[in-house]
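In: What shape does this take:
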Amino acid sequence: MNDLVSGGEASDEIRVLHVDDDAALGELVATSLERVNGRLSVETVQSADAGLDALADETFDCVVSDYDMPGRDGIEFLRVLRATHPRVPFVLYTGKGSEEVASDAITAGASDYLQKEGSIDHYGVLANRIVTLVEHERAETTMNDAQRLFSELADRTTDVLWLVSAEWEEVVFINDAYEDVFGQPRERLEANPRAFLEPVAPGDRERLEAAIEALGEGVSMDIEVGVVTPDGTTRDIWIKGEPITDESGTVTHLGGFTRDVTERTERERELASAERQYRAMFEDPNILVGVLEPDGVVRDVNQTAMEYIEGDLDDVLGEPFAETPWWGDDDALRADVDEWVARAAAGEYVEFEADITGTDRMRTVSGTFRPVRDDDGTVTAIIVSDRDITERTDRERELVRVRDLLEKTERIADVGGWEIDAETMDVFWSENLFDILGIEGDEEPPLEGALDVYHEEDRATVANAVEAGLEDGESFDIEVRFLTPTEDVRWLRVQGVPVLEGGDVVTLRGAVQDVTEQKRDERELMRQNERLEEFASVVSHDLRNPLNVASGYLDLARETSDSDALAEVGRAHERMNDLIDDLLTLARTGDHVREETALDLASVAEDAWRHVPTGAATLEVASTTTVYADRSLLQQLLENLFRNAVEHGSAGPPSPTPAHAVEHTSTDSRREGETGADDEGAVTVTVAARPDGFVVADDGPGIPAEARERVFDAGYSTSESGTGFGLAITERCADAHGWTVRVAESERGGARFEFTDVRTS
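Out: Coordinates of the predicted model:
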């Protein structure tokens, strides 16, 4: 049985078991004790065995037993009793007392020894002995229970429980939790009561020492400090201490507890960080933020969100979010908002993108509905946040439009695009490039595989160009052959341009165009030119041989005759030679210039002037410029213009009619018979630069307005001596450069040839 057989306050009943073989005396003792002290309740039995049975069945606070009884005497009864009830108070109450019996009783574990007497005062003494013994036992039991509970608490708690002397020189009590919190053995603290200061973070040590000193002076301590553990981590601890004083108020001991609050402080820091993040997000001028109740009612919104609508904060607080002005009058969108709120209220993280009403236009936003839960996991609020992505979506739409335009342009121009990542060497081909190469699918090959599409004789050319582009940042423009899947050979023009960042090539990109037909046309044109050259040479040879024979006979005839007819034949021969020269020049003038160089207009003009029989004519270079042209063609152009001006602008035998003057005559602003030449009949030719080209003008008779449309026709001439090919050659030279030529009247009434679309600098 429990040693604490009964307990309670001083007013509680005390149950007494009285064992005496004399029944009458037993009744007398019981009655007397109950009369003397009303707290006592006495039950009497007549033998030790009966007493043991009673104790086995019931609870008693004290046992009073006679010594001399049949069977077991009082001391034997006590010995048996102590085996099961070691702490119950036991009074040996006998009329046959002796010092020997008393000694044996105390040795056997009796609480007290008292001899029987008959006076009423004697029963008062016995009652007092019983009450004193029971209350002492109850107090000890209570103290032991408290100590046991405290010890159990100290062993089980993770808090450090401590009690030290007032001067902090002796550790009265410390539990095992100290070693876990401070990382030191208890023995170290017991040897040095201030050893716990050693692991305290240096920045907190002085503050803790001041608090300890104040505690010794009677001031409560409540402080949080950091403790550096043996593994180098810092943990936060909370120390709470109180002074313990005696009856005079003098501090005798210091006691308290120390608790590891690292997790709490970490949570507090996390909460503070989350609060700062929330405030930063809430105050972010680029983010629209709102806080909703789980049912979607607006609890708060930030200023940024309010800038998107007309109205005040009070107009939206307390309103269902879906019914606020941000969503306009779009019922379908409002229904979506209600759905998003419901999903978030159910714990889902909802992402959305929508068009909302702005003060200036519809704005596109992208955001989230984020549920906020309490410790139980219940959604207590919803945070809705979004960003204005209008500009981004506008750019994306524009990008889609540009890409679509680029794809269509690629297909119309039959051009494909490509790109190589300089770091990964990944290859990208546009869709049209797959079509140009005749490759099915949409997966680009690796770089080596991409080079395999080219003709084996041209792969090195492409590889070297790509390598130079990636390593040295060089652009390239090459024409190479490639093999179609059906083994057809086609020509590609491949262009590449490096993209640089910080001086390094990050990408090499370019375009591919199928120029097979162009190459065929070029070869056909070359063959035609070769045939034309062959034809011109044959014609020249076949015409000049008979002409030379005729000229020889003409010379023989002149030796024997000086007939005017022979002179006419000579002039006819000269005209035929001029025609042959001009025809050859016209045939050999190309359609375009392959290479242009920077030329000084004045220098070329002066060279051309020296190659023309100019007589008394004068060249004036009014201004010059740098012209990008083929020097041979430019000089030929100027020579023809100079020759035309000199031959048809100088004074000579009058023509039968003004209309039969050389290749350019004019009656626009002159009286019949007038010319612009000086009194001696010399013409002045002027060369001048203009912003987009140059001008060649003279002061001769000019070209009639009605003839200006035909002067460049091959074979057209109003002169009997002209071949009609000079100005045609001039136009051919201009066309080969991509220039435009126009005929007008000069300031002096002569011919003015204006050349525009000329590349100058």
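In: Going by C-alpha atoms from here, please, whenever you check contacts or count neighbours.
Out: Will do.
In: which SS state does the residue of the chain positioned farthest from its centre fall under?
Out: Distance from the C-alpha centroid of the chain, by C-alpha atoms, centre = their mean, peaks at G118 (105.3 Å). The three-state label given to G118 by DSSP: H, G, I helix; E, B strand; the rest coil is coil.
In: please give me the structure for this one as well, since I'd like to look at both together:
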Amino acid sequence: MSKQLHVLLVEDSEDDALLLLRELKRGGYQVEYERVDTPDAMIAALDSRKWDIIIADYIMPQFSGVSALKILKQKEIDLPFILVSGKIEDEVAVDAMKAGAQDFIKKDNFARLVPAIERELAEADGRLKRKVAEEALRKSEEKYRSMVETANEGIFVIDQERRFTFVNQHTMDMLGYAADEIMGRKFDEFVVPHEMTDHLKESRERTKGKVSQYERTFLRKDNRTICCIASVSPLFDENNRFMGSFGMLMDITERKKKEEEIRSLNAELEQRVRERTAELEKKNIELERFNKVFVGRELRMIELKKQITKLEKEMEEIKKNNGRKEGKIGEPT
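Out: This next block holds a predicted model:
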């Protein structure tokens, strides 16, 4: 099955062009072509459509292969470019190759033409695929860099010696330093002294492949402290050698302050409850004592009333008895 090939021929000789096209057909190509022999015609052809390859005669009356190559470079089009010539010196061929031509073929050796085209088409396809892959990688890197730079967490990378090799903007904002003030410095320099022992212990765990999440307090440039949750993972190369760590920092300073405020309020409330409970217990004791006094007095009053009532009854009885006696004394004998 014939292979489609779109060729831009920079050639002033129609006969030479036909010989070249015949060689391509013999090589299994179905050729669509346009022949040009002036700079303006070449520029118009390049602007009119896409080409697979350019084959240019080295010397022409009004144009040249080298000039055609310059036009291609100026337009920044990545196309295989092969020079052909009836006569050529080695130095000229070398200079042409240095200028960007992929190959230089003598017209009496067109047997090299098809293999050269196949080679250059394969290389051009490889370049195109690499370009597409590189562009996709660039866009992917830009996307993820944008995500990293706009993340609400601090993101960093440190090497084996715990020196910063990357920090995102949020890490800089959290610590209060510019990038050039952080890069290359040790992670340890930002950890508060009283947490250094635990920090070094965690760092040793990373060399063993351990992923950790823990609280860590850092000292900012303005000497204020910031409390963070650090999530850190080890980085290893293809030979499983420890290369450093990747980490994320979430600022929990405000949360810690609120937790402390809540603890303080709870402690104050508990103290008030204890004081109120003690006060109520004291009141209860006084009330109980009062009740005892009051009830005892009431009981004594009741007993006293009973005694008074009893005395009154006895007095009444005495009075009655005295009255009867007086009556008997006054009767006639």
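In: Would you mind measuring from the residue farthest from the centre of structure 1 to A23 of structure 1?
Out: Distance, G118 of structure 1 to A23 of structure 1, using C-alpha to C-alpha, to the nearest Å: 16 Å.
In: same question, E559 of structure 1
Out: 202 Å.
In: Who has more neighbours out of those two?
Out: More neighbours surround A23 than the other of E559 of structure 1 and A23, with 13 against 9 (other C-alpha atoms under 10 Å).
In: Run a quick neighbour tally on the nearest residue to that one once chain neighbours are set aside.
Out: Leaving aside its chain neighbours, A23 of structure 1 sits nearest to Q46 (6.4 Å; criterion: C-alpha to C-alpha, 6 or more residues apart in numbering). Using other C-alpha under 10 Å, Q46 of structure 1 is surrounded by 18 other residues.
In: For Q46 of structure 1, list the residues it contacts.
Out: Contacts for Q46 of structure 1 were tallied using C-alpha atoms under 8 Å, 6 or more residues apart in numbering; they are V19, D20, D21, D22, A23, G26.
In: For PyMOL, what selects the buried ones among those?
Out: Remark: buried members of the contacts of Q46 of structure 1, expressed as a PyMOL selection using 16 or more other C-alpha atoms under 10 Å:
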select buried, resi 19+20+21+26
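In: what's the closest of the contacts of Q46 of structure 1 to E568 of structure 1?
Out: Of all these, E568 of structure 1 sits closest to V19, with 185.9 Å by C-alpha to C-alpha.
In: quick one: what's aligned to the closest one in structure 2?
Out: V19 of structure 1 maps onto V10 in structure 2 when the alignment is built from TM-score structural alignment.
In: Please report how far its match lies from E268 of structure 2.
Out: 93 Å.
In: got it, and L287 of structure 2?
Out: Going from L287 of structure 2 to E268 of structure 2 by C-alpha to C-alpha gives 28 Å.
In: got the residue ranges for the strands in the stretch 1-150 of structure 1?
Out: Secondary structure of the stretch 1-150 of structure 1, counting by DSSP state E, counting those that start in this stretch: strands at 14-19, 40-45, 62-65, 90-94, 112-115.
In: So which of those strands is nearest V134 of structure 1?
Out: Among those, strand 62-65 sits nearest to V134 of structure 1 (C-alpha to C-alpha), with 6.6 Å.
In: Thanks a lot, see you next time.
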